[in-house]
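*Asks:* Take this sequence and fold it.
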Amino acid sequence: MTTPADSSALQVRGLWKIFGPKAERLIGTPDAALSRAELQRKSGHVIGVRDVSFDVAPGEVFVVMGLSGSGKSTLVRLLTRLIEPTAGTVVLDGQELTAMDDAALRQVRRDKISMVFQHFGLLPHRKVIDNVAFGLEIRGDNKTNRRARAQNMINLVGLSGYEQNFPDQLSGGMQQRVGLARALAGDPAVLMFDEPFSALDPLIRRDMQKEVIRLHDEVGKTMVFITHDLDEALKLGDRILIMRDGEIVQIGQPDEIIGAPADDYVRDFVADVNKAHVLTLRWVMRPPSSDLEGVGAPTLNQSTIVRTAARTVLAHQGVVRVVDDAGSFVGVVDDEDILRVVVAEQDHE
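*Replies:* Prediction:
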């Protein structure tokens, strides 16, 4: 899926971050093409992010993932200029952050961007409602309006009744809900999450992932989500960007990442994924022998997850027709096509 630049919520072009005293001079030289290790040995400079470009569509959940040291957390800090880029541009909601002076950048951070961090960053001496309203207070909203907005966000994230609690009276999951409410309170154009759930235990983490999905369905915010966890990326992302050594390895929808890994690195990364839960019918369907094949049979969209389609396909004697989003007949599947994926995953387990 490509996103036209003029319709993007976020546009990133040619973004670099090189750590070292003469970083700017390296861009465009042969040394800039060296590996991280080679460049560090030769010059003492370290490449954090190398020539990264992508677009994020309005309302999209865009996940950036990679292992430790891949550059993903450096990238999210570059997007908000918490770290200054060595080169490149970032355009957020039509405004070029990389060209702004400090005053304009502070204004955009207050009005357009909210961040949710792994370490919740709550103010321990302030009650829940005052933590949620804090950004609105900094922005200059009057007390009545900010309290009302904060209460609405508290209700939205399921913390009604805890308004007067202090953060240390809440569980880790509840504290992260406060962080979510605070991020939403300012009605930002883009929400950015930097591994927000990695410090939580697995059960709470799953609950918080479901909460993000629910909130996205309700408020429709553009989200950039950083994670090292592939299952989390596949669960949350409309599209996923995979990084390694500061570079983009692949960008695609979850089924594209699983169905057509860009290289051996991605292939190894996704090897243990239950493909029946991610692959869609477009990865298992066959071209029809004619326009009339399967006429009268059930019809499924090519974006249907294999696991979801299994019940319909296995219950039908014969092929099931597959259509694209425009309703055009594009393929057929039968029980063998489905079982090839489902049984392979059971054997793998």
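*Asks:* When you work out contacts or count neighbours from here on, use the C-alpha atoms and nothing else.
*Replies:* Will do.
*Asks:* neighbours of Val333, just the number please.
*Replies:* Val333: 23 surrounding residues under other CA atoms under 10 Å.
*Asks:* How about Ala181?
*Replies:* Neighbour tally, Ala181, other CA under 10 Å: 28.
*Asks:* swap in the one 5 residues further on?
*Replies:* Residue crowding around Gly186 was assessed by other CA under 10 Å; the count is 23.
*Asks:* can you give me the helices in this structure?
*Replies:* For the chain, helices defined by DSSP state H occupy the ranges 23-26, 36-43, 72-79, 102-111, 128-132, 134-139, 143-156, 172-185, 202-219, 230-236, 254-259, 264-269, 306-315, 335-348.
*Asks:* now those in a markdown table, with distance to Pro298?
*Replies:* Below are the helices of the chain laid out as a markdown table (distance: least, CA to CA, whole Å):
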| stretch | distance to Pro298 |
| --- | --- |
| helix 23-26 | 59 |
| helix 36-43 | 53 |
| helix 72-79 | 43 |
| helix 102-111 | 49 |
| helix 128-132 | 49 |
| helix 134-139 | 52 |
| helix 143-156 | 39 |
| helix 172-185 | 42 |
| helix 202-219 | 29 |
| helix 230-236 | 28 |
| helix 254-259 | 23 |
| helix 264-269 | 33 |
| helix 306-315 | 8 |
| helix 335-348 | 13 |
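*Asks:* next up, for comparison:
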Amino acid sequence: MSEIALEARNLYKVFGRNPAQAVKRLKAGETRDDVLDVGTAAVIDASFAVQRGEIFVIMGLSGSGKSTIIRMLNGLHDITDGEVTIGGDPITGIPRGRLREIRRDRVSMVFQHFALLPHRTVADNVAYPLELRGVAKADRRARAEEILAMVGLAGWGDKLPSELSGGMQQRVGIARALAADTDILLMDEAFSALDPLIRREMQEQLVELQAKLQKTIVFITHDLNEAMFLGDRIAVMRDGRIVQIGTPEDILTDPANDYVEQFVQDVDRARVLTAGNVMERPRPYVPDTGGPRAALRQMKDAYSSAAYVTDRDRKLMGIVTDRDAVKLVRKGENSLRSILKPVPQSVSQDETLMNLFVPAVESPLPLAVTDEHDRLVGVIPRVTLLAALGPGPNATEEITLPMPPLPHAEIDAALGGAESAHEASANEVPTIKAPANEGEVR
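*Replies:* Okay, the predicted model is just below:
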């Protein structure tokens, strides 16, 4: 079972002269605008749990309350009502000294505008959390250099922050948070001050670091494409409330309301959806024990000139063409192994759509999709790949195979006409459970 690293329960934050009265009225059903006479409600009844090791993204437009929430998670903002726990321990209603210990030992923060100490070198900035803990100077310097190398800043330790570019300064901010070696990283619009190219580079580096370090990260952003790229799960905020929590695929394909639907309409789907999201059940395919007749039936039913061949564990062995299968039938042979051709392309079910276009073009069959054990779990016809990216003039293009399938009459002749029920049963192809978006392969 997943372990909860951080949890927020029914959080409210109201700025103004009478926050308690505002919360009472909000709980009674009044709106954000209704309570303006007693306070400004920045966060309203927000609840979520962050699993250990995930990147949890909170996103929304300016004024939605996302930056206020992240400051409530480490006690920078007092909580008007509700509770935050870190590893099961509350941070609300505790002495200030205990709160400082939690910030020092369990939660680090990366700010939008770097927040580096300008008079300290890069290495000293990174080592600062260790200095607060009383770590010896030589040890903290060695640790700082190690982490600087990890974020791509080896050799820059003796420079001042002013000598670095914006992207490099943000790397120092991330390195400083990593040096603290806390379980949780809070990142408030950490990349929004960077230009687009550097921003994308930093996003990719964060994903690479997370794969190695498995920190628990709460990331705040107003950029939906950034949220989709980084987040294991995303909380969408509007007017102080969380309106939907889900995976990037959930948010994109099943928006909770019109607001979320409008929000995601311009998302780059090719960077979010994966092969596993759009694949169809694997047809045409035949186990290597099925023989040429079973292969021909599969190709005939799918109007295809070739079929995938798998072993008994559904691992791909190769492809067989209808012409080669007909030759085997005419020779009276029952094994496909002598005519197998290599699989031209296959992709992992976790591969994003943006990386599927070249393989799909190069594959004479619908693109094979495999799991972590290299088993065939689905296929993606080119028309399905195009349709997954949204409606457009090419969404109904036909798939053109390098070699058209044989006429049915020629296949029937090779099979000797209608086969008996016994023969059909003997050569039956096992069924693989279809995904939710099952469709016919053409």
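*Asks:* where does the TM-score land?
*Replies:* Here the TM-score for the pair of chains, by TM-score structural alignment, normalised by the length of structure 1, is 0.87; 342 aligned residues with a CA RMSD of 2.9 Å.
*Asks:* For the helices of structure 1, state which one has the densest average packing.
*Replies:* Using mean count of other CA atoms under 10 Å, the stretch among the helices of structure 1 with the greatest mean number of neighbours is helix 128-132 (a mean of 26).
*Asks:* Over in structure 2, find the residue span that one aligns onto.
*Replies:* Per TM-score structural alignment, the counterpart of helix 128-132 of structure 1 in structure 2 is residues 122-126.
*Asks:* re the thing from before, looking at the helices of structure 1, spot the one closest to Phe62 of structure 1.
*Replies:* Across those, Phe62 of structure 1 has its closest neighbour in helix 230-236 (8.4 Å, CA to CA).
*Asks:* Could you tell me where that closest one falls in structure 2?
*Replies:* Helix 230-236 of structure 1 covers residues 224-230 of structure 2 once aligned (TM-score structural alignment).
*Asks:* what's the counterpart of Leu11 of structure 2 in structure 1?
*Replies:* Taking TM-score structural alignment, the alignment pairs Leu11 of structure 2 with Leu15 from structure 1.
*Asks:* surely that match meets Phe54?
*Replies:* No: with contact defined as CA atoms under 8 Å, Leu15 of structure 1 does not count as touching Phe54 (9.6 Å).
*Asks:* who wins for proximity to Ala9 of structure 1 among the helices of structure 1?
*Replies:* helix 72-79 (12.3 Å).
*Asks:* how big's the offset between that closest one and structure 2?
*Replies:* Its matched residues in structure 2 lie on average 0.4 Å from helix 72-79 of structure 1 after superposition (mean CA distance after the TM-score superposition for structure 1).
*Asks:* Determine the set of other helices and strands touching that helix.
*Replies:* The contact analysis (3 or more CA pairs under 8 Å, 6 or more residues apart in numbering; DSSP states H and E) places helix 72-79 of structure 1 against strand 46-56, strand 190-194, strand 222-227.
*Asks:* rerun at 10 Å
*Replies:* strand 10-19, strand 46-56, strand 61-65, strand 87-92, strand 113-117, strand 190-194, strand 222-227, strand 239-244 (3 or more CA pairs under 10 Å, 6 or more residues apart in numbering; DSSP states H and E).
*Asks:* For that helix, what is the distance to the chain centroid?
*Replies:* 13 Å (CA atoms, centre = their mean, to the nearest Å).
*Asks:* can you give me the angle that helix makes with strand 222-227?
*Replies:* With axes from the mean of the first three to the mean of the last three CA atoms, to 10 degrees defining the directions, helix 72-79 of structure 1 sits at 150 degrees from strand 222-227.
*Asks:* What residues in structure 2 pair up with helix 72-79 of structure 1?
*Replies:* Going by TM-score structural alignment, helix 72-79 of structure 1 sits over residues 66-73 in structure 2.
*Asks:* ditto for stretch 160-172 of structure 1
*Replies:* Aligned by TM-score structural alignment, stretch 160-172 of structure 1 falls on residues 154-166 of structure 2.
*Asks:* Report the buried residues of that stretch.
*Replies:* Neighbour-count burial for stretch 154-166 of structure 2 flags 156-157, 160-161, 166 (criterion: 16 or more other CA atoms under 10 Å).
*Asks:* if I look at the equivalent of His216 of structure 1 over in structure 2, how far off is Ala235 of structure 2?
*Replies:* Matched by TM-score structural alignment, His216 of structure 1 corresponds to Gln210 in structure 2. According to CA to CA, to the nearest Å, Gln210 of structure 2 stands 19 Å off from Ala235 of structure 2.
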